[in-house]
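Peer 1: Okay, predicted coordinates and the sequence, questions at the end:
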Amino acid sequence: MCGIIARIGADDGVDRLLGGLERLEYRGYDSAGIAVENGAGLAVQKCSGRVGDLVDSVEDSGVYGGIGIGHTRWSTHGPPTDDNAHPHTGATGEVAVVHNGVIENHAELRDELRDAGHEFTSDTDTEVIPHLFERHLADNDPEEAFRQAVRDLDGSYAIAAMVEGEDAVFAARQGSPLVLGVDDDEYFLASDVPAFLEHTDEVVYFEDDDVGVIRPDDVELSTLDGEAVERSSEVVSWDPDETGKGGYDHYMRKEIENQHVSLANGIEGRVSEEGEEPDLDEFPAGTFSGVERVQFVACGTSFHAAKYGTQLLNKAGVAAQAFRASEYDGSIPVDSDTLVVAVTQSGETADTLAALDRARRASARTVAVTNVMGSTAARTADDALFIRAGPEIGVAATKTFSSQVVALSLLSHRVSLDAAEEGPWDDPAAYYDALEALPNHVESVLDFETAEEVADRFLGSDAFFFIGRGLAYPVAIEGALKFKEITYEHAEGFAAGELKHGPLALVTPRTPVFTVVTGDDDETTVTNAQEAGTRGAPIVAVSPSDHKITDVADAHLPVPDTHPDLVGLLANVQLQLLSYHTADKLGRAIDKPRNLAKSVTVE
């Protein structure tokens, strides 16, 4: 949630700040602002609305400076107004701050500062930080004043701050991501690597309690207590071109189209030469011997991917459950015989990190399945498996879902072979043959898509239902989530057998039912669809062309005939296209759906 950018260099860096904010806008787009040091003091420019509104404002004002900070906001404390936009300044205007996270003791600090004569102009929790910084500046140098201000805070934060007359940015992290970009003659700070990837791919990840002082020619990192620390740099393998639209109207469409590439990357080198089992460098045979149960923790789309992994493990005889990370509390038994798999695209999802922390404190073995090297989840779990999907900018997850499912399929097979001495499939070679053909099958769905026609046919419906059974169920609920995220239309996903236990009362001729079938135990799902059809609901089959569901369907979203455990991923591509075309026809902000942001870093 929210995006931070800072640039530290000798020449004018305003364009780099604004460019970074444009690339971070998926993290929040309620308001935006920058502050720069131009030799005559701090110049602050901010406004409610999109980054484009800020760009227009900056161009009109002529703001310039080599050292600056910027922010694009997703509102937590206070509505999206000019006053609530970051950067925030203190009473004298000599300090400017941008902040991600939540300051839990902001109300007490605000009362204390008000009693000391400070006046506040916003509703945000962030505004206490520059006031604290200024108060401590009265008796300390800027670095020590910043440390003391940070020590006053309870909660989560990634902070970048500037002081008038100082050629430096002061930074701190606790529970919210912050990464340093290193180039030959300039530095960057950001909440996400894509903010500066076109300028440098060398990065240093801040860890909790790190404090940084970044000057044009120097970086000093230390703990909050002032002890110097060394953080090694890494090279990010993402291509800077992946963070652009590449000629597409929307990032989401580009990322749907890019799935065959991300899937190929996720599969490459991860299947044994015999083609019968996973070959994961991170997890050689025997890694998970002794595991008695597996618990997945995840949120949103990642939770739906986790449901996929759960079912594969259960098929192999391994006890597995998927928990919504926000509900993973002390009532759930977890011990040293438990493997806890945290599934998180960004590796920074606050609820998932909290669940991961609980698992670690209970001595469970932990694995992070994530897209981002250097993320908090990757660094705090015992091990990490990267999905290799590349950067995803659209708020609605697309290519990362399919890549998560593939990674979890490989991991689940490895775990089941180690823990139960058998896998989810009687013929694993057939599964892996189909897996290696999956990227080509995705391409064929994209080449011959029918989703736009179906979207047009059912535009204006009262509600949209998605049903499935077995491995089609997580695809159904993911399809419904994608639809509601970007169309703002009422969509619900159900286990097919549950339709008659209440939801059938909502079915009308204006409620299309999208029925996902995979070719594995589909008889009852077809019956469930027919039950809705007899009540007048249009049935849309999402299936291979020769499936019998097409005999009772009013419309069809076809997918190639492949292994039943992979049909769902091809169906998912069709449902993503359905959501995309429907949202486009409704004129929705597809890449920036209302009230949502890409990386949910607050609980």
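Peer 2: Nice, thanks for sending it over.

Peer 1: going forward, measure contacts and count neighbours with C-alpha atoms only.
Peer 2: Will do.

Peer 1: Quick check: Gly49 touching Glu25?
Peer 2: No - in this structure, Gly49 is not within contact of Glu25 by Cα atoms under 8 Å, at 11.0 Å.

Peer 1: Comparing those two, which residue is more hemmed in?
Peer 2: Glu25 (31 against 18; other Cα atoms under 10 Å).

Peer 1: Quick one: neighbours of the spatially closest residue to the more buried one that is not a sequence neighbour, just the number.
Peer 2: Leaving aside its sequence neighbours, Glu25 sits nearest to Thr72 (Cα to Cα, 6 or more residues apart in numbering; 6.3 Å). Around Thr72 there are 37 other residues, counting by other Cα under 10 Å.

Peer 1: Follow the chain on from the host helix or strand of Thr72 and name the next helix or strand.
Peer 2: Taking DSSP states H and E as the criterion, Thr72 maps to strand 67-73. Later in the chain than strand 67-73, the nearest helix or strand by DSSP H and E is strand 88-89.

Peer 1: Residues in contact with that next one: which ones?
Peer 2: Here strand 88-89 makes contact (Cα atoms under 8 Å, 6 or more residues apart in numbering) with Val95, Ala96, Val97, Val98, Thr126, Glu127, Pro130, His131.

Peer 1: how far out from the middle of the chain is the strand or helix carrying Ala377?
Peer 2: Assessed by DSSP H and E, Ala377 sits inside helix 376-380. Computed by Cα atoms, centre = their mean, to the nearest Å, the chain-centroid distance of helix 376-380 equals 14 Å.

Peer 1: and here's the other structure:
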Amino acid sequence: MCGIVGAVSTRNIVPVLVQGLQRLEYRGYDSCGVAVHQDGELRRSRSTARVAELQAQVEADGVASGTGIAHTRWATHGAPAVHNAHPHFSRGKIALVHNGIIENHDELRDELKAKGYVFESQTDTEVIAHLVHQLYEGDLFDTVQRVVARLQGAYAIAVFCRDEPHRVVGARHGSPLILGVGADADPEARYLASDAMALAGVTDRIVYLEEGDVVDLQLGKHWISERLADDSFVPVLRDVKIVHAHSGAAELGPYRHYMQKEIFEQPRAIADTLEGVEGITPELFGDGAYRVFREIDRVLILACGTSYYSGSTAKYWLESIAKIPTSVEIASEYRYRDSVPDPRTLVVTISQSGETADTLAALKHARSLGMRHTLTICNVATSAMVRECELAYITRAGVEVGVASTKAFTTQLAGLFLLTLALAQVRGTLTREQEAEHLKAMRHLPVALQSVLALEPQVVAWAEAFARKENALFLGRGLHYPIALEGALKLKEISYIHAEAYPAGELKHGPLALVTAEMPVVTVAPNDALLEKLKSNLQEVRARGGELFVFADSDTRIDSGEGLHVIRMPEHYGALSPILHVVPLQLLAYHTACARGTDVDKPRNLAKSVTVE
């Protein structure tokens, strides 16, 4: 969500801070800022414009220093405004940036106001800055350890003090934070960031801070302390890993937007995700997977947003192919309701970033209920989700910059289908012939996806009509219902058209009342066992004057006519059909947003990596 970059160095570090913010722009933000220790004082520049404007501002203001912190903010407490933008100061002495939400900020604010502190923002972050100032006794590292013991909620923070040049202190609890160790060009430097990508090209020597860590950055050295259950701290060593976070992966190239680029990268992303899969074996998901798969009787999937829809699709696969009872829960709801735990459950989390706060919290809640078998489908091998789970399958979608997920979704589906086949194999519900057929179909996916992408010109023509609408319905049946949900979400996210998805059979139970000539109805129509039922649902729409836009398999015998527009998919793809059918829905949302002139890659109010609850 928000982005943090911090550094201490013997050279001017401001260009590195600003470049880091630019590499974190994909997360989404509505303000940004930089603060430095310059000429014995704190200086800062803040903006509600893009990072490029902030860069021009710091250059014009002559902001330069070897010690500094920077931030991109996605508003939670207080409107997107300069006075709410980070970094926040306390009495000209403390500068601080923060990701996350401090749940007891009202209580702390009242306490600090009573001690004479004046608040210039509506943020929960300013509370931390003043608390650091109030508790400061000459050692910033010691102060931050005492401060975090007072904080409730989630946070990653970076802070420096006017009285301690060349020192930055960081802490994390519930929000990601990494330490970068200086490389050959600047060996004395130390860095903080919320994402390794922010440090691409600066250093590849990364330390992933653990929950409760506080880190002290100084020239040529750093210390880490681990927080214990009694709020005391002990020194700890964390491994330095070599992480190649290539910034080139985020270059736009010949495409208009990152989302378009990422839609067209899906054949390669699927091929990379399946690379090395010669056959189905539980060990694809880690050592000990066979034993775990033998010990479970059911699956619980926890996820949010687009990842929730990939899990909803997998439920159909898991129950029909692996014959294992499966439930799918919205992670942000699961931990707040009474549920019936079963220790013989495999808890599966799905996350692009592996840092989604709601999903991490739901995972911990499931474990607290005695469900110890955990597995994640994730795109980031070094993420908190992977470290927290017993087993993992790492998708290889690569960096996804557009806020609206595309290639991460289809690679999640590929990973979940492999999980289905592995569980089916262990449970004896999959013959060798069926396994071979499924693997052959998976290997053909990149070619099949290229054929679907060739439909783009036809989708562009539809998008021109959609751009004039303010509402849309999406219909699907069976395992394509979650694909209809995902298509509606994409249209909402980037074109701001209100869109809802329903199982087609539910039309007559209420949604049909919305159907008019002004309500486009998008339908996913594969040639499966539910096709004839779906055709009847389409007739219900046509009888009420509705206008249908149908993505149909070539052999469905659904033909274009008055009020009925059909784009034919290249081939029917059986159980893997959802991976193909979602692509034209992505293209429809993308080109509709382009026609409406919205900010495709950074839709309003949204962030890429949701690291707050």
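Peer 2: Structure's in. What do you need? This is a predicted model, so every value here is computed, not measured.

Peer 1: Walking through the stretch 401-550 of structure 2, point out its helices one by one.
Peer 2: Assigned by DSSP state H, counting those that start in this stretch, the stretch 401-550 of structure 2 shows helices spanning 407-427, 432-453, 456-466, 481-495, 531-543.

Peer 1: do you know how far the aligned residue in structure 1 for Cys389 of structure 2 is from Glu242 of structure 1?
Peer 2: Using TM-score structural alignment, the equivalent of Cys389 of structure 2 in structure 1 is Ala381. Going from Ala381 of structure 1 to Glu242 of structure 1 by Cα to Cα, to the nearest Å gives 27 Å.

Peer 1: Kindly report the same for Glu422 of structure 1.
Peer 2: Where Glu242 of structure 1 is concerned, Glu422 of structure 1 sits at a distance of 39 Å (Cα to Cα).

Peer 1: What of Asp520 of structure 1?
Peer 2: 36 Å.

Peer 1: Looking at those two, which is more packed in?
Peer 2: Glu242 (19 against 14).

Peer 1: Go ahead and confirm the more buried one touches Pro391.
Peer 2: Yes - the criterion here is Cα under 8 Å, and Glu242 of structure 1 meets it with Pro391 at 6.5 Å.

Peer 1: re the thing from before, just the buried ones from the contacts of strand 88-89 of structure 1?
Peer 2: Val95, Ala96, Val97, Val98, Thr126, Glu127, Pro130, His131 (16 or more other Cα atoms under 10 Å).

Peer 1: Would you check that the first one makes contact with Ala160?
Peer 2: No - contact status for Val95 of structure 1 versus Ala160: not in contact, 10.7 Å apart, counting by Cα under 8 Å.

Peer 1: Gly390 of structure 1 maps to what in structure 2?
Peer 2: Aligned partner of Gly390 of structure 1 by TM-score structural alignment: Gly398.

Peer 1: Verify the contact between Val459 of structure 2 and Ala589 for me.
Peer 2: No - the criterion here is Cα under 8 Å, and Val459 of structure 2 misses it with Ala589 at 9.5 Å.

Peer 1: and these two? which has more neighbours close in?
Peer 2: Per other Cα under 10 Å, whichever of Val459 of structure 2 and Ala589 has more neighbours is Ala589, with 29 against 22.

Peer 1: what residue of structure 1 matches up with that one?
Peer 2: Using TM-score structural alignment, Ala589 of structure 2 sits opposite Ser579 in structure 1.
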